[in-house]
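got a predicted structure here, sequence first:
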Amino acid sequence: MLIREAKATDWPAIWAFFHPIVAAGETFTYPVDLGEEEGNEWWLLPAPSRTVVAVDDAGKVVGTAKMNRNHLGNASHIASASFMVDPAFEGGGVGRALCAHTMEWARAAGFRGMQFNAVVETNERAVGLYRSLGFEVLGTLPEGFHHPRQGYVGLHIMYCAL
């Protein structure tokens, strides 16, 4: 697997799994009816932020991550990131590779930590992955996310010192 900068021409491949993941409403705080153009603007970030794709040996986009500073001003030393993996490739290490990549980017860019602002507590695979990479749950907003099948569930704020 190769992780490289995302290009505008990667968007159709990203959208192919981005759209159903967002529309399912189970893991992201995006509107479930998010349109393609707006999704593109939200995901393909301009520098100094960064968006990458993970591609398999055949060149197929199997996952993506975006990384950016979490806040501005005197809090601009904390990074953040978001990840999406094509469901056909879940469990194959794509998410782990993307998360590790974003952490290395943040370290190299001089960030002191990385914070995830809204990790849905029922997204056990993501929570477990982040914990295994050194993140901890700082707190949970009770009923902060309305899951389409499980009702109101918590949103974790997770952090890792870099």
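Right, received. Where do you want to start?

only C-alpha atoms from now on, for both contacts and neighbour counts.
Fine.

all the helices of the chain, in order from the start?
All helices of the chain, identified by DSSP state H, fall at 11-24, 36-43, 94-108, 124-132.

among these, which comes closest to V61?
helix 11-24 (6.2 Å; Cα to Cα).

how far out from the middle of the chain is the closest one?
13 Å (Cα atoms, centre = their mean, to the nearest Å).

what's the answer for stretch 86-104, then?
Centroid displacement of stretch 86-104 relative to its chain, using Cα atoms, centre = their mean, is 10 Å.

try stretch 40-58
Remark: stretch 40-58 is offset 11 Å from the chain centroid, using Cα atoms, centre = their mean.

one more: stretch 149-162?
Distance of stretch 149-162 from the chain centroid (Cα atoms, centre = their mean) equals 13 Å.

quick one: contacts of it?
Under the criterion Cα atoms under 8 Å, 6 or more residues apart in numbering, residues 103, 106-107, 111-122, 134-147 lie in contact with stretch 149-162.

tell me the most buried of the helices of the chain?
Of all those, helix 94-108 carries the top mean neighbour count, a mean of 19, counting by mean count of other Cα atoms under 10 Å.

want to compare, so here's the second one:
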Amino acid sequence: MLIREAVADDWPRIWPFWHAIVVAAETYTWDPDTSEEAARALWMNPAKRVYVAEDPGGAVVGSAYLTPNYGGRAADVANAGFMVDPDQAGRGIGRALAEHILAAAQDAGYRAMVFNAVVETNPAVQLWTSLGFTILGTVPEAFDHPRHGRVGLHIMYRSLL
């Protein structure tokens, strides 16, 4: 699998799985009615370093971004977002993207990474903890999950030093 920086022409290959994941409303707090134009502005924002994962046939099977979580004197704390095509789940794409983003964050001089709102029922919580993230706290019943009802949102942290 190749992980590379995304280019503008990648968006039409990201959008179908981005849309499917957000519409499912199980792992992201973004509005399921987000338009393609608004989604592109959110994900492909020039302030973010965006990456794609390609399978050996050249299909885009995942994407991730890296960005500062805060500004000013706290701008060395990173944030990231990850999307893997649901049809490609279980192939290690999420882990490969996560490891790539963590290395890119360290190379860029970030001191830590924070995830602000990880849905507590998201299977990725296991991935993040296996990669050294800790749950700093949970906002109880902050997310209306379509199958589980009200569930918490974890705030997760990892030092990059």
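Yes, it's here. In this text the structure is predicted, and so the values were computed from the model without any measurement.

superposing both, give me the TM-score.
Overlay of the two chains. TM-score (TM-score structural alignment, normalised by the length of the second structure): 0.97; 160 aligned residues with a Cα RMSD of 0.8 Å.

want to throw the helices of the first structure into TSV with distance to M1 of the first structure?
Formatted as TSV, the helices of the first structure follow (distance: least, Cα to Cα, whole Å):
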stretch	distance to M1 of the first structure
helix 11-24	16
helix 36-43	21
helix 94-108	8
helix 124-132	18
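
and S76 of the first structure, which of these is closest to it?
helix 94-108 (11.6 Å).

ok, average deviation of the closest one from the second structure?
Overlaying the second structure shows helix 94-108 of the first structure at a mean distance of 0.6 Å from the equivalent residues (mean Cα distance after the TM-score superposition for the first structure).

tell me what that helix is packed against?
Counting contacts by 3 or more Cα pairs under 8 Å, 6 or more residues apart in numbering; DSSP states H and E, helix 94-108 of the first structure packs against strand 61-69, strand 78-85, strand 113-120.

the second structure: matching residues for the longest one?
Just to be clear, that refers to strand 61-69 of the first structure. Aligning strand 61-69 of the first structure against the second structure (TM-score structural alignment) gives residues 60-68.

please compute how far the matching stretch lies from its chain's middle.
6 Å.

average distance between that stretch and the first structure?
Stretch 60-68 of the second structure versus its aligned partner: 0.4 Å mean (mean Cα distance after the TM-score superposition for the first structure).

residues touching that stretch, excluding its own?
With contact meaning Cα under 8 Å, 6+ apart, stretch 60-68 of the second structure is reached by 10, 13-14, 43, 47-55, 75-85, 88, 93-94, 97, 101, 105.

drop anything exposed from the residues you listed.
10, 14, 43, 48-54, 76-80, 82-85, 93-94, 97, 101, 105 (16 or more other Cα atoms under 10 Å).

for T129 of the second structure, see how far away the nearest residue to S63 of the second structure once chain neighbours are set aside is.
Excluding the flanking residues, the one nearest S63 of the second structure by Cα to Cα, 6 or more residues apart in numbering is V52, at 4.2 Å. Between V52 of the second structure and T129 of the second structure the distance is 23 Å, computed by Cα to Cα, to the nearest Å.

residue contacts, I3 of the second structure?
Contacts of I3 of the second structure by Cα under 8 Å, 6+ apart are Y51, V52, A53, E54, L97, H100.

for those residues, could you give me TSV that also reports distance to W30 of the second structure?
Shown next, in TSV, are the contacts of I3 of the second structure (distance: Cα to Cα, whole Å):
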residue	distance to W30 of the second structure
Y51	20
V52	20
A53	22
E54	25
L97	21
H100	24
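
pull the most distant pair out of these.
That would be E54 and H100, which, of the contacts of I3 of the second structure, are the farthest apart (Cα to Cα) at 13.2 Å.

how long is stretch 76-94 of the first structure from one end to the other?
Stretch 76-94 of the first structure: ends 28 Å apart by Cα to Cα.

give me the residues contacting it.
17-18, 54, 62-71, 95, 98-99, 102, 106, 110-117.
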